[in-house]
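when you get a sec, could you give me coordinates for this:
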Amino acid sequence: MSQGDHRYFIINKPSNIVSQFVSPDKVGLLGDLDFSFPEGTHAVGRLDNHSEGLLILTTNKRVTKLLFEGTTPHKRTYLVKVKDTVSPESLNRLQTGVTIKIKGNENYVTTPCEASIVADPAVFFQQEKGQKEYKPHTWLLITLTEGKFHQVRKMVYALRHRCKRLIRVSIEDLKLGDLPAGGVREIAEETFFEQLRIDNWRE
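Here you go, the predicted model:
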C-alpha cells in the first residue's frame, strides 16, 4: 500500500473497551464500535481498559515509529477527575515532578509537566447526561511528554488522590473535540500529520 492509500482515524474510546481488535480475554474490542474499519487498521499507542478519549487508528504502520521514536517528544493532554479537592501545594507537585513506582518497583521522579485545575470539564469533552458525580472532587488538565505505565493515575495517587476518570483530550494539535463516546472521525493524511506535528512523514 502506497503512502497516499493509507487511512487515518481518531475515536473517542469509551471505558471498558481495550485498544485492540483481538484479545484472548472476554473484553470489549475496537471492532465492537459501530464502524467498518479497513483491513490492516491498528491503534497507535494505547489507553487502558478504564481510560477514555482520543485514540488514533490507522492502516499506516509507520505512524507508531514516527510518533514515539522521534527526537521531539509529543504532548498528550488528559482530563482527569480525582476524588477530593486538590490543594495548590499538590498542584505544584504535579507540575514539578512526583515520585511514582515504575517497572521493577523502582522509584521514578516524573518530568515537570503542565497541570491545572479545570472549572468546567465540558469545555474539553462531551459529557454524558446523568453520570454520577463524586463529591468533593477536582477536574485536572495534565499535559505530559512521557508515558510510563499508568503514569497519570500513579501521579495523582502519589498525592493521595484517587483517579475516578481519565480522558485523553488531545495529542499535540489533534483534539477529541465534540466527538461522542464511541464515535469515529476520519482525517485526511496531510491534516493528520500536520496536527501531530510530524514533519518527516513523506520521507
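
rest of the way, CA atoms for contacts and neighbours
Noted.

I figured V156 was touching C163, is that so?
Yes: counting by Cα atoms under 8 Å, V156 sits close enough to C163 to count as a contact (6.8 Å).

need the overlap of contacts for the two.
Where contact means Cα atoms under 8 Å, 6 or more residues apart in numbering, the residues bridging V156 and C163 through contact with each are V82.

the residue nearest the centre of the chain: helix or strand, and which one exactly?
Residue closest to the average C-alpha location in the chain (Cα atoms, centre = their mean): R168, at 3.3 Å. Applying DSSP states H and E as the criterion places R168 in strand 163-171.

which element follows that strand toward the C-terminus?
strand 174-175.

check which residues of the very next helix or strand once past that next one are buried.
Once the chain leaves strand 174-175, the next helix or strand it forms, by DSSP H and E, is strand 184-187. Buried residues in strand 184-187, counting neighbours by 16 or more other Cα atoms under 10 Å, are found at V184.

in the very next helix or strand once past strand 184-187, which residues are buried?
The element immediately downstream of strand 184-187 (helix or strand, assigned by DSSP H and E) is helix 189-195. For helix 189-195, the neighbour count (16+ other Cα under 10 Å) marks E189, F192, F193 as buried.

repeat for stretch 58-67
Applying a neighbour-count criterion of 16+ other Cα under 10 Å, one finds T58, T59, N60, V63, L66, L67 buried in stretch 58-67.

do the same with stretch 131-144
Judged by neighbour count (16+ other Cα under 10 Å), stretch 131-144 contains these buried residues: H137, T138, W139, L140, L141, I142, T143, L144.

same deal with stretch 99-116?
So stretch 99-116, judged by 16+ other Cα under 10 Å, has buried residues T99, I100, K101, T110, P112, C113, E114, A115, S116.

please give me the structure for this one as well, since I'd like to look at both together:
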Amino acid sequence: MLSQFTREGEHETLADLGFEFAKDIYPVGRLDADSEGLLLLTNDNFLKTKLLEPRHRHTKTYYVQVEGEVTEDACAQLSKGVPISINGKQYVTLPAQSTVIDEPELPERNPPIRFRKNIPTSWLSLTLREGKNRQVRKMTAAVGFPTLRLVRWSIGKISLAQKEGEFPKPGDVWEVTAKDAKRFYE
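Sure, this is the predicted structure:
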C-alpha cells in the first residue's frame, strides 16, 4: 500500500483502508510499497512540521530482515554512518543505532519475502535521525546485507507495541490519544 491518498497505478492507497479520514489529514513520512509498519497521519501542522523537518532529527526505528547473518562489524559501520547514493550523489549517512535482534513477532507479510533454503536471514534494529529515500535499504546493502523485509517499528516515542489489545495487523487504524500525541512534542 502506498502511504498517500491519491491513486498511483495499481497500488492500494490509504483511501482503500475503509476508514473515514478528515480531508486535512496528511501522512507524516512515507513508506514505499515494499515497506510496512507505523505510519502517522495527522492534521496538526505544527506536529507535521516538527516530524518532517530534517533539522529536528527525530528518531525512527526500523526492524530489518536482511539476507545473511549480519555481523557486529556491519552494525558498527551502520552506527558510524555509511556512504550511499542519493539522487546520483554520494552521501554519508548520519550515525545510526544498530543492533542484531531476535526475529520479532510480526504478522505474516503479504506477499511473503523471497525464501532461499541455503541462505540464512537475520534481523536488526536500526534507529535513524534522518530519512533519505530508501535509506535503510541502501544502508544495509552498503554493508553487504540486502534488506528483505522492512518494518517501521516506531516514530519518536510512539511504537507499534503500544496499541492496546492485540498487535496491530496491516491496515489497522487507531487514533492516538491526546496524551500519546503530547509525547511527540517531548
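
neighbour count winner among V156 and C163 of structure 1?
Taking other Cα atoms under 10 Å, V156 of structure 1 and C163 do not tie; V156 has more neighbours (24 against 19).

name all residues that make contact with the equivalent of the more buried one over in structure 2.
Per TM-score structural alignment, the equivalent position to V156 of structure 1 in structure 2 is T140. When contacts are counted by Cα under 8 Å, 6+ apart, T140 of structure 2 is found next to V66, L78, P146, T147.

what do we get in structure 1 for the second one?
Think L78 of structure 2. Per TM-score structural alignment, L78 of structure 2 is aligned with L94.

now do the SS call for the closest residue to its match other than its chain neighbours.
The spatially closest residue to L94 of structure 1, leaving aside those adjacent along the chain, is A115, at 6.6 Å (Cα to Cα, 6 or more residues apart in numbering). When states are read from DSSP: H, G, I helix; E, B strand; the rest coil, the local structure at A115 of structure 1 comes out as strand.

show me what A115 of structure 1 lines up with in structure 2.
Alignment note (TM-score structural alignment): A115 of structure 1 maps to S98 of structure 2.

repeat that for I187 of structure 1.
Following TM-score structural alignment, the counterpart assigned to I187 of structure 1 within structure 2 is V176.

could you measure from its match over to D16 of structure 2?
20 Å (Cα to Cα, to the nearest Å).

can you check V66 of structure 2 too?
Computed with Cα to Cα, the distance linking V66 of structure 2 and D16 of structure 2 is 30 Å.

neighbour count winner among the two?
When V66 of structure 2 and D16 are compared for neighbours, V66 comes out ahead with 22 against 13, by other Cα under 10 Å.

check which helix or strand that one maps to.
V66 of structure 2 belongs to strand 60-67, assigned by DSSP H and E.

average gap between the next helix or strand after that strand and structure 1?
Read in the C-terminal direction, the helix or strand following strand 60-67 of structure 2 is helix 72-80, with elements assigned using DSSP H and E. For helix 72-80 of structure 2, the mean distance from the matching residues in structure 1 following superposition reads 1.2 Å, by mean Cα distance after the TM-score superposition for structure 1.

next SSE after helix 72-80 of structure 2?
Sequence order places strand 83-86 as the next helix or strand after helix 72-80 of structure 2, per DSSP H and E.

just checking, what packs against that following strand?
Contact partners of strand 83-86 of structure 2 among helices and strands, from 3 or more Cα pairs under 8 Å, 6 or more residues apart in numbering; DSSP states H and E: strand 89-92, helix 135-142.

save those as TSV, and put in distance to E186 of structure 2 too.
Formatted as TSV, the entries for those read as follows, by distance: least, Cα to Cα, whole Å:
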stretch	distance to E186 of structure 2
strand 89-92	28
helix 135-142	25
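
of all the ones you listed, which one is nearest P112 of structure 2?
helix 135-142 (17.2 Å; Cα to Cα).

that closest one: how far from the chain's middle?
What separates the centre of helix 135-142 of structure 2 from the centre of its chain is 13 Å, taken as Cα atoms, centre = their mean, to the nearest Å.

for stretch 115-126 of structure 1, same thing?
Relative to its parent chain, stretch 115-126 of structure 1 has a centroid offset of 15 Å by Cα atoms, centre = their mean.

what do you get for stretch 51-67 of structure 1?
Going by Cα atoms, centre = their mean, where stretch 51-67 of structure 1 is centred and where its chain is centred differ by 11 Å.

good, we can wrap up now.
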